[in-house]
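Student: coords below, sequence missing:
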């Protein structure tokens, strides 16, 4: 099965309507889900944007629908704004081992 690469920027807005205990539980669940997605190979890289509630990530999935399903499985999804860029190979990129 072929995969597509996506660069995803996620901006998090902490929900005002949940308690601190609920927010802590959401953060733990978010971390666990991110680890599952990394172990599956779908979430290839993950970076934070220092000083902000934001992240950049590199995804390798079968297509846009698979990416959407993975992103919406994140427990914090209702409070996330996502920007998605599909990536294509660059003709000047060196092949591995060259």
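Tutor: Sure, I can see it. Note that the structure is a prediction, hence the values are computed from the model and not measured. Residues are numbered from 1 along each chain as shown.
Student: can we go C-alpha only for contacts and neighbour counts from here?
Tutor: OK.
Student: and stretch 59-79, which residues are buried?
Tutor: The neighbour-count check on stretch 59-79 (16 or more other Cα atoms under 10 Å) flags 59-61, 67, 70-71, 74-76 as buried.
Student: equivalent analysis for stretch 41-55, please.
Tutor: Neighbour counts over stretch 41-55 (16+ other Cα under 10 Å) mark 42-44, 54-55 as buried.
Student: so how far is it off the chain centroid?
Tutor: Put simply, stretch 41-55 sits 7 Å off its chain's centre (Cα atoms, centre = their mean, to the nearest Å).
Student: for it, give me every contacting residue.
Tutor: Contacts to stretch 41-55, defined as Cα atoms under 8 Å, 6 or more residues apart in numbering, come from residues 9-13, 34, 37-38, 56-61.
Student: where exactly do the helices run in the protein?
Tutor: Here the chain has its helices, by DSSP state H, at 20-40, 64-72.
Student: just send these back as JSON lines, with distance to residue 5 too.
Tutor: Converted to JSON lines, the helices of the chain look like this (distance: least, Cα to Cα, whole Å):
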{"stretch": "helix 20-40", "distance to residue 5": "14"}
{"stretch": "helix 64-72", "distance to residue 5": "10"}
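Student: out of those, which gets nearest to residue 97?
Tutor: Among those, helix 20-40 comes nearest to residue 97, with 24.5 Å by Cα to Cα.
Student: below is structure B, check it against A:
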């Protein structure tokens, strides 16, 4: 699987029914848990004092990321996203190095 850094910003439409907003937010938490269990959502952060999120996500490719992962989030229709495909860096201190 490939890794992606994804920044998500949610903008609730003006005039949205508060009950619908609450329903979607509750469903979002459930879906995020499912995506974590499936190995797609690895980590999720919220910058201090902001209402956006930054996450480490995994998918086979960008098509799967948008179609079968992010696109299934209940808040997705209200979200804007910035996706950055990631690759390993040779100096990554978390990288496992095998002697051969």
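Tutor: Perfect, I can see it now. Here the structure is a predicted model, which is why all the values come from computation and not from measurement.
Student: on that earlier part again, report the buried members of the contacts of stretch 41-55 of structure 1.
Tutor: 9-12, 34, 37, 56-61.
Student: what do we get in structure 1 for residue 23 of structure 2?
Tutor: In structure 1, the residue paired with residue 23 of structure 2 is residue 25, using TM-score structural alignment.
Student: of the buried residues of stretch 41-55 of structure 1, closest to residue 92 of structure 1?
Tutor: Proximity of those to residue 92 of structure 1 was ranked by Cα to Cα; the top entry is residue 44 with 22.0 Å.
Student: separation between the aligned partner of that closest one in structure 2 and residue 14 of structure 2?
Tutor: In structure 2, the residue paired with residue 44 of structure 1 is residue 42, using TM-score structural alignment. Taking Cα to Cα, to the nearest Å as the measure, residue 42 of structure 2 falls 32 Å from residue 14 of structure 2.
Student: then residue 25 of structure 2?
Tutor: 16 Å.
Student: the more surrounded of these two?
Tutor: Neighbours were tallied for residue 25 of structure 2 and for residue 14 using other Cα atoms under 10 Å; the higher tally belongs to residue 25 (15 against 6).
Student: the strands in structure 2, which residues?
Tutor: With DSSP state E, the ranges of strands along structure 2 come out as 2-10, 41-45, 52-59, 79-86.
Student: distance check, the match of residue 23 of structure 2 against residue 66 of structure 1.
Tutor: 26 Å.
Student: so which residue is dead centre in structure 2?
Tutor: residue 55 (4.8 Å; Cα atoms, centre = their mean).
Student: what's that residue in contact with, if anything?
Tutor: Residue 55 of structure 2 sits next to 5-7, 41-45 when contact means Cα under 8 Å, 6+ apart.
Student: Throw those residues into CSV and include distance to residue 82 of structure 2, thanks.
Tutor: Listed next are the contacts of residue 55 of structure 2 as CSV, based on distance: Cα to Cα, whole Å:
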residue, distance to residue 82 of structure 2
5, 8
6, 6
7, 5
41, 16
42, 17
43, 16
44, 14
45, 15
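Student: for residue 86 of structure 2, state which of the residues you listed is nearest.
Tutor: Distances from residue 86 of structure 2 to the contacts of residue 55 of structure 2, taken by Cα to Cα, are shortest for residue 5, at 6.9 Å.
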